[in-house]
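**Student:** Sharing a sequence plus its predicted fold:
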Amino acid sequence: MLSIQKNAKNVEALIKAADVALYQAKLIGSDTYNLYKHEMRLDIHEKFHIENDLRRALEKNEFSLLFQPQYHIATNQYCGEEVLVRWDHPLEGLISPDRFITIAEETGLITSIGKWVLQQACLQKKIWIEKGLPEVPISVNLSLRQFLQQSIVEMVAEVLEESELPPHLLKIEVTESVMIDLDRTSTVVKQLLALGVKISLDDFGTGYSSLQYINQLPVHELKIDQTFVAGIGKGKQAEEIISMIIQLAHSLSISVVAEGVETKEQLLYLTQNNCHKIQGYYYSKPLTGNDFELFMNGLQ
């Protein structure tokens, strides 16, 4: 929907404005309308630009993986790594997921990108195992759209078979948003567990009602969102939430990981509150595959 008085300098401009408003409405959802605003056109142009470039990016091999290690607090030993994806745009350089993942979700491109990430992560993990690196799980994020697609379990099984990675060395990370469809999520989780993979609930405490539903999902791990970790030493609210999540994990006999740990103060608080594992710049920034391998070899 648009105001003709404000937007219609000519018929062509009016039609273009209507197209922009319609496109935005489709992104919001069906059975809706949307008001055209001038700044919306810039936003839509950027989305079109990123969408078109995303379609080319996989073919041109512009995506790359980074790996960030995780550590057991009690033993100070490496116990796994999380896979992060980056887009090396030929003109704009490195583009973070914050800028392109949402558009990939909206357009459905996340399915092919996500499969590529899973394939490359499993293949890399298999190579590292063959080179003698520790046999600990590699964590790969799945978006809401990926996780709820009908073929997700078959896709994971296919990737595991192709890569020959033992299923127990793959950990699938999903956010609380999957609880929007609890019945479907519960079914998928159980099917993935039957394959032998592990399940981690990421960014815990920020989304749909963790406490109410967590006991209905047989997950292996909770990950404390880094926004709470960043609040350690800055006020009681974040610390109380962290303490509650850790206690919940202990009561359910599942592991708990704190993300975004950057300072000794944060590590000390998490240690005192019996958090199991940490991940963050305190130990290591995300590393390329080659740098990660060198880093791991330096620990042995």
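**Tutor:** Sure thing, it's come through.
**Student:** hey, let's count contacts and neighbours off CA atoms from now on
**Tutor:** Fine.
**Student:** The protein: helices as residue ranges?
**Tutor:** For the chain, the helices defined by DSSP state H cover 4-7, 11-28, 38-57, 97-107, 110-130, 144-148, 152-163, 182-195, 210-213, 226-230, 236-251, 264-272, 289-299.
**Student:** I'd like these as JSON lines, with distance to Tyr281 and mean neighbour count appended.
**Tutor:** Output for these, formatted as JSON lines (distance: least, C-alpha to C-alpha, whole Å; neighbours: other C-alpha atoms under 10 Å):
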{"stretch": "helix 4-7", "distance to Tyr281": "49", "mean neighbour count": "12"}
{"stretch": "helix 11-28", "distance to Tyr281": "35", "mean neighbour count": "16"}
{"stretch": "helix 38-57", "distance to Tyr281": "29", "mean neighbour count": "14"}
{"stretch": "helix 97-107", "distance to Tyr281": "18", "mean neighbour count": "15"}
{"stretch": "helix 110-130", "distance to Tyr281": "21", "mean neighbour count": "18"}
{"stretch": "helix 144-148", "distance to Tyr281": "27", "mean neighbour count": "19"}
{"stretch": "helix 152-163", "distance to Tyr281": "30", "mean neighbour count": "16"}
{"stretch": "helix 182-195", "distance to Tyr281": "30", "mean neighbour count": "16"}
{"stretch": "helix 210-213", "distance to Tyr281": "26", "mean neighbour count": "12"}
{"stretch": "helix 226-230", "distance to Tyr281": "11", "mean neighbour count": "19"}
{"stretch": "helix 236-251", "distance to Tyr281": "19", "mean neighbour count": "17"}
{"stretch": "helix 264-272", "distance to Tyr281": "11", "mean neighbour count": "15"}
{"stretch": "helix 289-299", "distance to Tyr281": "14", "mean neighbour count": "13"}
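**Student:** let's bring in a second model and compare:
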Amino acid sequence: MSSLINNLINAMEQAVFEVTDYHSHKFKLIEGQSDWVKKLLPKATHQNVFIINDDTPFLLDFLFDANQVWHNNENAKLKSGLWTEVTDNGKELHLEAIAIKHQGNNLLLITNQSDEFSFRQKTLQTARELLLSNDKLIEQNEYLNNRIQSILKQPSEQSDILLALTKAIENASFGVLITNADFITLIENSSAEKVFNVQQTAKAVSAKPVDIITKLLINQLPEYDRIITTKSSWTGELCWMSPPSTLKWLKVALYPVKNELNELTNWIVFINDISDLKHLVQHNEQLALLDMLTELPNRISFWQALEQHIAQQDQFYLLYIDINDFRHHNEFYGHEAGDELLIEVSIRLKEQLTPADYLARVGGDEFAIILSQINCQKDCQLAVDNIINHIKKPFYTANNDLININVNVGAASYPNDAKNVEELMKFVDLSAYSAKKGKNSTLQFYDQSIKEASDKVLEIEHELKTAVTNNEFELYLQPIVDLEQRRIVKAEALIRWNHPQKGIVGPVQFIPIAEQSELIITIGKWVIESACKIAKYIEQHGYKIKISMNLSPTQVLDDNLFNFLYSKIKTYNVEPALLELEVTEGVLVDDYSVIDKLLSKVRAIGMSVSVDDFGTGYSSLAYLKKLPLDSIKIDKSFIQDIATDDNDKAIVRAVIAMAHNLNLGVIAEGVEDNEQLHFLSKNLCDSAQGYLFSRPIKVEEFLQLIKEYQ
């Protein structure tokens, strides 16, 4: 029997040692005499006592921890984890040790894991290859999504649209569904049928691909309600039990299609069967719980860890971190640079956490953290501030391109905010979404007001749709005065909302919501058309006054902006020289290539371009030199104390001199008294705008003001 056991242990690549004196690291080999044992421990012979010394430093280090197991009277085990030893002939041994206390016996079991290690490396390589093909799939998804979106938004007959969609999706190697707003399928390709075995499962009502997907989303996605309510896109993995009992893993991408009123018209759904990758994962625990790109725990592992933390009933904070503009970085710098960015963010996050904290990558550009040892909001704020400051450090791609990293952070507390995994994840996701109000890194703690604010935004968004339909907007004009000639040469068009219950509503109260909901495109078109009408109307009264319009960042990225602008110029027969576009510094920097093309076209037809709120955003001197611009507007924050603040005086003088050296005009905003006006005139500022001359007024009042100045 002893010989049989020894053969079995040798076959399993194991060696069993009795601990004769754990203080002095003395052991006796009981079973297992394979060649690798002799190479690892040359002095270990059968039934003879030997000492483990620093020839195997990792094993020796493990023995100090193992002593605690052997010292106690209770049965226990302690694993060393995998480590590597190199033998005299250069061969690598991949080993794992287990310290065992069983019924008073102290044992050490060492296993040679080289075959298992080799297998894992092969599966890791295979997984990497599959992931590379998955990256290509993502690029195909993005291309096809843009193509489908453009078809759906064309003003064509329904039959023509369906025909064009069928041609676009039929040759896709992955499943594609196009539904209406209620997830009723309009069209699907044959690949979708293959994924779900529609022919084989036709008898089952749930066999329809769209029914399967929606059911999986509802059951497996905590953020499902938020995604549907906010009409957001989503990409992730879903698990499906294919009848009768086949487990399938699906990579699903969900994209909304919206009309000009930001109303949902369609859903585009992409489905790819990734079961091969998942089955491969089942043979490798590291793959099963690891994100291959960042080598962090994945969403599955994080969910398990979160359940364990809740089971312990100790208070902790959960963080949800989302990288701002990641899709823009991916498109502009390429997917390789995007991967580099994700890896770097994961490293920076790890550097700011303690060993007790838990970090995982839970989505494409989303990370989650369990702050185990933090139980008050003040400490959480401090920890997140450190994380944000560390993440925001400059990041350069392999091509030496600089990417500015900003993140949104949502935070929720257990058990104060929620007492189960599902609610906690929902609340922290809503908090992170709420934090997406600007381009700067932001932390948002969950509280009831977030839900109330979200409901309020939805209410205003609904009212804005009604305002567009009922033409409740009006353009006011604020004059811009030439300081040398003392006459009105220009006017800034400022939108007002004639709300049926609230009266006149200023842009500060609704433009951010319009921007967030993408209604800004429709409202922006209304402003452009109204400005063209006004410019022509004023000209017909005998005055050539340039009308200046503000462009939002979203408008700048609208591919149809210039065509729409040019068509309205033609429709109302207005001179392009009587129109001007105003853009902010942030737009110049963030969307340089796009804005350069747009402004070049605008100036080519005779319109002018101005930079709004200059000095409050980025250091844009290089952009002022490169871009086709005509003037800059000094922000009112530098003007309000100009009579008393020497720093503001110096800044304004420098901006005027710099602009004139670049052949740019200078407009001062927020001029309210004669002292400010005198300083600006003395320092050769070209024009000024502010309450000293007039508040924003209606068009008829503006015409009367022109006459007074004349």
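**Tutor:** Yes, it's here. From a predicted model like this one, the values you see are computed outputs, not experimental measurements.
**Student:** before we move on, the earlier item: mind putting the helices of structure 1 into TSV with distance to Gly280 of structure 1?
**Tutor:** Output for these, formatted as TSV (distance: least, C-alpha to C-alpha, whole Å):
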stretch	distance to Gly280 of structure 1
helix 4-7	48
helix 11-28	34
helix 38-57	28
helix 97-107	17
helix 110-130	19
helix 144-148	24
helix 152-163	27
helix 182-195	27
helix 210-213	23
helix 226-230	9
helix 236-251	16
helix 264-272	10
helix 289-299	14
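**Student:** Ok, which of these comes nearest Gln70 of structure 1?
**Tutor:** Among those, the nearest to Gln70 of structure 1 by C-alpha to C-alpha is helix 289-299 (11.5 Å).
**Student:** wait, Tyr709 of structure 2 sits on Val489?
**Tutor:** No: with contact defined as C-alpha atoms under 8 Å, Tyr709 of structure 2 does not reach Val489; the gap is 10.5 Å.
**Student:** In structure 1, what sits opposite Lys649 of structure 2 in the alignment?
**Tutor:** In structure 1, the residue equivalent to Lys649 of structure 2 is Glu239, according to TM-score structural alignment.
**Student:** Quick one: residues contacting its match.
**Tutor:** Listed by C-alpha atoms under 8 Å, 6 or more residues apart in numbering, the contact partners of Glu239 of structure 1 are 228-229, 231-233.
**Student:** Between those, which sits nearest Asn290 of structure 1?
**Tutor:** Closest approach between the contacts of Glu239 of structure 1 and Asn290 of structure 1, by C-alpha to C-alpha: Val229, at 28.9 Å.
**Student:** residues in contact with Val140 of structure 1?
**Tutor:** Listed by C-alpha under 8 Å, 6+ apart, the contact partners of Val140 of structure 1 are 82-84, 117-118, 121, 170-173.
**Student:** Top of the residues you listed by number of neighbours, please.
**Tutor:** With neighbours taken as other C-alpha atoms under 10 Å, the top of those is Ala121, carrying 26 neighbours.
**Student:** could you check the distance from the aligned residue in structure 2 for that residue over to Lys568 of structure 2?
**Tutor:** Counting by TM-score structural alignment, Ala121 of structure 1 corresponds to Ala531 in structure 2. Here the distance between Ala531 of structure 2 and Lys568 of structure 2 works out to 10 Å (C-alpha to C-alpha, to the nearest Å).
**Student:** Equivalent analysis for Gln125 of structure 2, please.
**Tutor:** As judged by C-alpha to C-alpha, Gln125 of structure 2 and Lys568 of structure 2 stand 57 Å apart.
**Student:** Can you mark which positions in the helix ranked longest in structure 2 are buried?
**Tutor:** For structure 2, the helix with the greatest residue count under DSSP H is helix 114-152. Neighbour-count burial for helix 114-152 of structure 2 flags 114, 120, 123-124, 127, 131, 141, 144-145, 148-149, 151-152 (criterion: 16 or more other C-alpha atoms under 10 Å).
**Student:** The closest residue to Lys28 of structure 2 other than its chain neighbours: neighbour count?
**Tutor:** Using C-alpha to C-alpha, 6 or more residues apart in numbering and skipping residues adjacent in sequence, the residue nearest Lys28 of structure 2 is Val49, 4.6 Å away. Neighbour count of Val49 of structure 2, defined by other C-alpha under 10 Å: 17.
**Student:** And Val49 of structure 2? What does it align with in structure 1?
**Tutor:** Taking TM-score structural alignment, Val49 of structure 2 has no aligned residue in structure 1.
**Student:** can you pull the contacts of Val49 of structure 2?
**Tutor:** By C-alpha under 8 Å, 6+ apart, Val49 of structure 2 lies in contact with 20, 26-29.
**Student:** any idea how far Val19 of structure 2 is from it?
**Tutor:** Relative to Val19 of structure 2, Val49 of structure 2 is positioned 9 Å away (C-alpha to C-alpha).
**Student:** One more: Glu142 of structure 2?
**Tutor:** According to C-alpha to C-alpha, Glu142 of structure 2 and Val19 of structure 2 sit 61 Å apart.
**Student:** Asn134 of structure 2 pairs with which position in structure 1?
**Tutor:** By TM-score structural alignment, Asn134 of structure 2 lines up with nothing in structure 1.
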